[in-house]
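Novice: Let me see the structure of the following:
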Amino acid sequence: MDAAPFPKADGLHRWFPEGWRDHELLDCGAGSKLERFGDLVLIRPEPRAIWDRGMTESDWRRISAAEFVPTGRTKGHWEPHQSVPDNWEIRYPLTDTQHLHFSLEMTRFKHVGLFPEQAANWRWMANRLGPGKSVLNLFAYTGGASLAARATGADVTHVDAIKQVVTWTRMNMELSGLDGIRWCVEDAMRFVERELRRGNQYDLIVMDPPAWGLGPKGEKWKLEEQIGRLIRASAGLVAQGGAVIMNTYSSLSPSSLENFWRAALPDAAIEAGELCLRSGAGQVLPTGSLVRVTRA
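Specialist: Reported below is the predicted structural model:
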């Protein structure tokens, strides 16, 4: 009896950023990653990198400027291996004539103010936006997506619950030679539900909800408990022919995100997969789950 053939897989996407000159994933493995941001090479924890390093640990330490050492679940400190600045600037070529500029610093949460894999979304946005289009960026952090959208001439609303992060984004906007972004320091869920009551809609909604956190008034957020409510409400803000980019750095799989959005917008076209980085040693590092949803 012949073995039954494997069913054809419909395939999840893997998206990689293109065009970076000021960022490079040099190596990853053993629970860490070695990255270059401009002239600085940093070592940071990376739970997804469970394979072996491509380079030796001594090589990592030799070429790195600093290493993040966790001291708790979400916090830690940086151990410098050489002199490091308090902050520095890098840029990303969105187009041949438009560069996005980012001020970076080594925070006590291991982040530096940028998720470079998101550049795969920035260029996708740049190809479909322009003057007259409206964009809502939720859980917007330091605003890479807000800058990319504004650079096309689109009207951009940037929502984040942390005032200091919004101030950081404003600095990035000014460094990039842009202006006119609308700032909202507010709980994203509250903002979405108010916009829904007002009947407002957007041509593009970008969201990167955290796995957990607190809002500006102590609102507790846990993604697995809130994601259904967030998606159902956000679906009502998507204009006809509009789109959603949703990225999560959590345990939620791309297929889980797709299922939520297919229930919320049954007629939408949905692409699901992972945002990834490819290292100089050849490894593929999955960084988060991503769906792109286009409303019919």
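
Novice: make it CA atoms for all contacts and neighbour counts henceforth
Specialist: Will do.

Novice: Spit out the contact partners of the residue nearest in space to the middle of the chain.
Specialist: For the chain, Gln118 is the residue whose C-alpha lies nearest the centre (C-alpha atoms, centre = their mean; 4.7 Å). Going by C-alpha atoms under 8 Å, 6 or more residues apart in numbering, Gln118 touches 17, 144-145, 275.

Novice: Just the ones in strands from those residues, please.
Specialist: Here DSSP state E is the test, and those give Leu275 as lying in strands.

Novice: dump the residue contacts of Leu178.
Specialist: 147, 150-151.

Novice: ok, now Trp88?
Specialist: The neighbourhood of Trp88, defined by C-alpha under 8 Å, 6+ apart, consists of 103-105.

Novice: Which ones among those residues lie within strands?
Specialist: Where the contacts of Trp88 overlap with strands, as defined by DSSP E, the overlap consists of 103-104.

Novice: Distance to Met189 and neighbour count added to the contacts of Trp88, as JSON lines?
Specialist: Listed next are the contacts of Trp88 as JSON lines, based on distance: C-alpha to C-alpha, whole Å; neighbours: other C-alpha atoms under 10 Å:
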{"residue": "Ser103", "distance to Met189": "28", "neighbour count": "19"}
{"residue": "Leu104", "distance to Met189": "28", "neighbour count": "21"}
{"residue": "Glu105", "distance to Met189": "28", "neighbour count": "17"}
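
Novice: To compare with the earlier structure, here is another sequence to fold:
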Amino acid sequence: MIYFHPKMNAKTDLEPQLLYPQSWSEYELLDCGNGYRLERFGVFRVIRPDAEAIWAPALPEREWKAIHARYIPAPEENGGHWEKIKPIPERWQIHYKDLRFWLQMGGSKHLGVFPEQAVQWDWIQEQIKAFAKPVRVLNLFGYTGLSTLAAASIGASVTHVDASRKAITWARENQILSGLENKPVRWLIDDALKFVQREARRGVTYEGMILDPPKFGRGPKGEVWEFYKLLPELLQVCQAVLSPQPCFVVLTAYAVKASPITMYYAIEDMLKGKGGHIEVGEVALKESNPRGRLLATALFARWTYQKRGEEL
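Specialist: Reported below is the predicted structural model:
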């Protein structure tokens, strides 16, 4: 693991890294290419579009035909539908370590989990375990709650915020499925920016923060979220609710025209004067076929209180 101090010279020391999950028995990126992924979730194989996969597939065509479902994107930028090829339930369970969660086919190509985020779930747990004090975590744009449950499973108190009632319901079902219903988690349907602004006025602080903002979205009352327009304001307000002795911050960005350097400086401003380490890079998935290519999925920046050179 490579660590970076916020005061280091970015020209010589800002070296992005590439992280991807390994040894996850119930998920595989079997192959990718021609703008699609061939994946296995539990016992079911699916094909989903991915614009990053611009190369040719590595596996023969027969492997791509042995699927249960494929997502057919609409001609326009948004929308599409699932096409079932073999019998597959609308909903099924898989697990990662001690976390169990539901997957579901709907109007989106997303099934309820971003598998590459498993590396962040592990990292979040490492930070909490190494921290000497109780950790209160704020998870913004929390989706189906897997980062929340990873944190809660080892003792953190988590406030989970998402604008979608469906996502919150799904997350609470994942909590029950994982046997974590007695853990201290607040599930809130709210606009992320407005919620943090209220928390700042109330003087509430958190030792850990998880931010996974979309490129574009809407709050429960129609509030518009635009990544480049509102992220600086959100991070500034998050700084106001960050504990004087924070544990960690992790920021992820999907489908945006940015770079790890952009993410570095965004989080550097937020954590100015806190010491610790910043690391940045991309999260990815690795093919399980002999080619073993890496498919980049998102950018990340994360900060930890650990001093440079300390092992987690």
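
Novice: hmm, back to that, take the contacts of Trp88 of the first structure and map them onto the second structure. Which survive?
Specialist: Of these, the subset whose aligned partners also make contact in the second structure (criterion: both residues aligned by TM-score structural alignment, their matches' C-alpha atoms under 8 Å) comprises 103-105.

Novice: In helices, which of the contacts of Gln118 of the first structure appear?
Specialist: In this view, the contacts of Gln118 of the first structure that belong to helices under DSSP state H are 144-145.

Novice: picking that back up, quick check, nearest of the kept ones among the contacts of Trp88 of the first structure to Ser134 of the first structure?
Specialist: For these, the residue nearest Ser134 of the first structure by C-alpha to C-alpha is Ser103; the value is 25.6 Å.

Novice: which residues of the stretch 1-150 of the second structure fall in helices?
Specialist: For the stretch 1-150 of the second structure, applying DSSP state H, counting those that start in this stretch gives helices covering 10-13, 61-65, 118-130, 146-152.

Novice: Which of those sits closest to Arg202 of the second structure?
Specialist: Proximity to Arg202 of the second structure, assessed across the helices of the stretch 1-150 of the second structure by C-alpha to C-alpha, is greatest for helix 146-152 (22.4 Å).

Novice: ok, and what's touching that closest one?
Specialist: Residues outside helix 146-152 of the second structure that contact it (C-alpha under 8 Å, 6+ apart) are 99, 101, 113, 120-122, 124-125, 128, 137, 139, 142, 157-160, 171, 174-175, 180, 183-185, 210.

Novice: what's the answer for stretch 251-260 of the first structure, then?
Specialist: Contacts made with stretch 251-260 of the first structure from outside it, assessed by C-alpha under 8 Å, 6+ apart, are listed as 12, 224, 228, 231, 270-274, 289-291.

Novice: Could you identify which of these has the most neighbours?
Specialist: Neighbours here mean other C-alpha atoms under 10 Å. Within the contacts of stretch 251-260 of the first structure, the largest count is held by Leu290, at 28 neighbours.

Novice: My read is that it contacts Cys276, right?
Specialist: No - in this structure, Leu290 of the first structure is not within contact of Cys276 by C-alpha atoms under 8 Å, at 10.0 Å.

Novice: Give the equivalent position in the second structure for Pro17 of the first structure.
Specialist: Aligning on TM-score structural alignment places Pro17 of the first structure opposite Pro21 in the second structure.

Novice: Just give the closest residue to that match, not the sequence neighbours.
Specialist: Across the structure, with C-alpha to C-alpha, 6 or more residues apart in numbering as the measure, the residue nearest Pro21 of the second structure apart from its sequence neighbours is Val119 (5.5 Å).

Novice: Fine by me, thanks again.
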